[in-house]
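Enquirer: sequence first, then the predicted structure:
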Amino acid sequence: MTIWDRVWQRKPVESASAPLPARSVDEGHIGYLRGLLFTLKEFEVFEELTDLLIAASRFDEAAIAACFVADGGYVDALARLDQPLDTPETLALAIAQLEQRGAVSGEYEEAANALAELLYRHGLLDQLLTRADPGDGTAGDHFAAMRAADVLIERQRTGEAIDVLLAQSANSGAQHAEVGQRAVALLLDTGRFEQALAVLCDRADSGDWDADEQCARLLVEHGRLRQLRARADSGSWHARQLLSSLLADRSDFVELRERADAGDVLAARRLAEALAANGQEDELRRRAATGDRAAAQYLADLLIADDETAQAACILQASSDAGDLLAAELLDQLNMEGNLQPNVSQN
């Protein structure tokens, strides 16, 4: 089923709540407007569509449409539902409809997001907390967790907001990384660095690439070189990258060589870059001869700069024969354009 088909065929969810008097609507026209909005992103039809849906008491669909438009940049789109949902009866109906829609296969994300937005706009913190609670072995609702945190922060209860976000983050693993990121930001804003670092490390170890980068950067910023080394040794790509850069910037070539010789390709590249910058061609030759691809590439750069293209081609050919794809690409450049000087330092 295409996106258009799904949008066109979406049916209203029957609510267990007592229905309100509703005007009959042209389903074909609603489907047409829905297609224009959700598929073609013609936001100018939003008001007409929501007016029809609200008139039919289909508040769940109106709320989902409003969230879609809000995500498109019309941040005040949800305000269109404030007046229709200003009574306990209509608000309860809208909540019931969204809860039922969330139980339909393929509808959860849209419904949960819209429901969290409605609960937030109406200040229903208890309901947000209930939905966010990852109890009974469930993951909890990350939309509700984010909006519950908003309400708590607005009420000067930042510590509780952090607890809600941390609970959700711990149960979502590498999914919904924005929850963990928000928790970390609040921890740092409130001076809880050690806890923020622990959260980042846990998320990084669970596969969160952005958390791995932020964790490594925080370690560098706070001078935690020992912890940075430990994370680099445990396989963190960002820790290896930043540690190699730090060692090169400090001209600590002893440790940089040790890490390169141990198989750290990021350290090997920074070492080769530093050797080339200092004109240490002999060491680059020795390292290239042992199979160091970065050394071979930077050595070729030096040779080409000295108009020794034939030697550079030999170096690149040997590295290419050993499986170095970048060397093969540079060699192709030399073969096609004799005067071309590939800049391996940009790769």
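Expert: Structure received.
Enquirer: going by C-alpha atoms from here, please, whenever you check contacts or count neighbours.
Expert: OK.
Enquirer: could you list the buried residues of stretch 97-117?
Expert: Residues of stretch 97-117 classed as buried by neighbour count (16 or more other CA atoms under 10 Å): 97-102, 108, 110-117.
Enquirer: in helices, which of those appear?
Expert: Judged by DSSP state H, these include 97-102, 108, 110-117 as members of helices.
Enquirer: one more structure, for comparison:
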Amino acid sequence: MSALRVGEGGGSDRRAARGPGGRELGGQASVDWGRWFGPAGRTDYDRYARQYVQRLLDEGRIEELRSAALTGTALARARLAEFYAAQGRIEELRELAGTENARLALLLAGTLADTMAGQDGLEAAVAVLKVRLEIREKDARDQLIELLRAQDRVEEAVTFLQARPDENDYAGWHLLVHLLLVQGRIEDVRAMAGDSARPYARSSVADIFAEQGRIEELRALAAPGHTGLALLLARTLAGQGRVDEGIAVMQERVDANEEYARDWLIDLLVEQGRADQAVTVLEGMPYAPYTSISTAPINVARVLDEQGRAEDAIRILRTRGPAPRQLAALLAGQGRTDEAVQVLDRAMADAKHSSVIEELAEVLAELLIEHGRIDELHTRAETGHRAFGVRLAAYLAEPGRTG
């Protein structure tokens, strides 16, 4: 049963980041958007998380990995469980797996007993798989289902999980949905989606339908008013190459004036690299300067810049901002450093909160250093915000710096 070996997984993914539909992210971008506004999407975030966790393992930084696991980083928790099991650190593994979902642990023990040698080996394998199921690792779930099917125990597992439902047993409930689908019991799954005792049930079942490409089942759940599920349906359609259908789904929600529908339609268009359509939707949105929390202008500017249209991106941020950090980065990337400095100075003057002012000052200090304007940073350090002096001191402390 190699699929259930302790310690598998977690390898570093060194492929170029790509968005939905295979579009490479940032290929022609004039600025590093990951630096100025975080990863372009979930694909990038997951890739960075895997690389970070693998680096901690490779460098033996287990205490840092433990800290990440205890603060809720799912991937770190799974890899730490595997590390503890491989090292035979059963007490620490018990603590990490916790005592919740005792019924799930009992099911796993019965399923794995014939494949594991010794009580410690069985306990370690159960604990690792329990952790991985709790954080919804697809590989762990699929491996368990494969093993249950090989043992002809799917019906037994379904009966066991249904016997005493626990509304807090998310991992067991999630596994049950998948097992029911393996048996073709779609009506039971539909009923579970409407379970009033589980407020997360509808969206969880929708996630599973999306993962399995069950478009019509997903469409039935994405009823009017469920805008987030409509976006999930649209993205699933796009993932199947049915991009126009997905866009039409979100356009219907825009026409119905559902909350967030315009923003999410723009997200979908950006993910598909449809910059001009995204611009059209954006420019049709009402805009209230300094009160809007929408990230749509930044997302549209990002895709424009990725397509080599930096000037169009600058226009969007000038007219649909405020996004001073991103606008300054774009301007500086086009050699318009003076304008970039003016944007940040103006934003600092308009800011109401000290934390925002400090962040903008740090960005401005970094920009001045990158463009060799150290004398100007010296002047600002003497007369301006303390962040200028802090960054200048750090710069001068670098090896080989003299001022």
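Expert: It's in. Not measured: the values here are computed from a predicted model.
Enquirer: TM-score, when you put one on top of the other?
Expert: The pair, once superposed, lands on a TM-score of 0.55 when counted by TM-score structural alignment, normalised by the length of structure 1; 276 aligned residues with a CA RMSD of 5.3 Å.
Enquirer: quick revisit: which of the buried residues of stretch 97-117 of structure 1 lies closest to residue 277 of structure 1?
Expert: Residue 277 of structure 1 lies nearest to residue 113 out of those, by CA to CA, at 53.0 Å.
Enquirer: so that closest one sits against residue 143, correct?
Expert: Yes - taking CA atoms under 8 Å as the definition, residue 113 of structure 1 is a contact partner of residue 143 at 5.5 Å.
Enquirer: re earlier: determine which two of the ones in helices among the buried residues of stretch 97-117 of structure 1 are furthest apart.
Expert: For these, the maximum inter-member distance is 16.1 Å, found between 100 and 117 (CA to CA).
Enquirer: quick one: the helices in the stretch 151-300 of structure 1, in order.
Expert: Read by DSSP state H, counting those that start in this stretch, the stretch 151-300 of structure 1 holds these helices, from start to end of the chain: 158-172, 177-189, 193-205, 209-221, 225-233, 237-249, 253-261, 265-277, 281-289, 293-305.
Enquirer: please identify the deepest-packed of those helices.
Expert: Per residue and on average, the most neighbours among these fall to helix 293-305, with a mean of 25 (mean count of other CA atoms under 10 Å).
Enquirer: chain center to it: distance?
Expert: What separates the centre of helix 293-305 of structure 1 from the centre of its chain is 36 Å, taken as CA atoms, centre = their mean, to the nearest Å.
Enquirer: quick one: that helix to helix 281-289, angle?
Expert: Using axes from the mean of the first three to the mean of the last three CA atoms, to 10 degrees, the direction of helix 293-305 of structure 1 lies 130 degrees away from that of helix 281-289.
Enquirer: so which other helices or strands are in contact with helix 293-305 of structure 1?
Expert: Helices and strands in packing contact with helix 293-305 of structure 1 are listed as helix 265-277, helix 281-289, helix 309-321; criterion 3 or more CA pairs under 8 Å, 6 or more residues apart in numbering; DSSP states H and E.
Enquirer: rebuild these as JSON lines, extending it with distance to residue 196 of structure 1.
Expert: As requested, these are arranged in JSON lines below (distance: least, CA to CA, whole Å):
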{"stretch": "helix 265-277", "distance to residue 196 of structure 1": "27"}
{"stretch": "helix 281-289", "distance to residue 196 of structure 1": "41"}
{"stretch": "helix 309-321", "distance to residue 196 of structure 1": "44"}
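Enquirer: residue 293 of structure 2 - how many residues pack around it?
Expert: Here the count is done by other CA atoms under 10 Å, and residue 293 of structure 2 has 9 residues near it.
Enquirer: right, I mislabeled it, should have said residue 337 of structure 1
Expert: Look at residue 337 of structure 1: counted by other CA under 10 Å, it has 10 neighbours.
Enquirer: one more: residue 292 of structure 2?
Expert: 12.
Enquirer: cool, residue 25 of structure 1 as well?
Expert: By the measure other CA under 10 Å, the count of residues near residue 25 of structure 1 is 12.
Enquirer: let's verify it: helix, strand, or coil?
Expert: Secondary structure for residue 25 of structure 1, judged by DSSP: H, G, I helix; E, B strand; the rest coil, is coil.
Enquirer: and it, how far from residue 81 of structure 1?
Expert: When CA to CA, to the nearest Å is the yardstick, residue 25 of structure 1 and residue 81 of structure 1 sit 18 Å from each other.
Enquirer: same check on residue 197 of structure 1?
Expert: Between residue 197 of structure 1 and residue 81 of structure 1 the distance, using CA to CA, works out to 41 Å.
Enquirer: with residue 283 of structure 1 instead?
Expert: Taking CA to CA as the measure, residue 283 of structure 1 and residue 81 of structure 1 are separated by 70 Å.
Enquirer: next one: residue 299 of structure 1
Expert: 66 Å.
Enquirer: re earlier: now, which of the buried residues of stretch 97-117 of structure 1 sits nearest residue 167 of structure 1?
Expert: Ranked by distance to residue 167 of structure 1 (CA to CA), those are led by residue 116 at 17.2 Å.
Enquirer: mind telling me what element the residue nearest to the closest one when sequence neighbours are not counted is part of?
Expert: Sequence neighbours aside, residue 144 is the residue nearest to residue 116 of structure 1 in space, at 5.0 Å (criterion: CA to CA, 6 or more residues apart in numbering). Under DSSP states H and E, the secondary-structure element containing residue 144 of structure 1 is helix 142-154.
Enquirer: that concludes my questions; thank you for your assistance.
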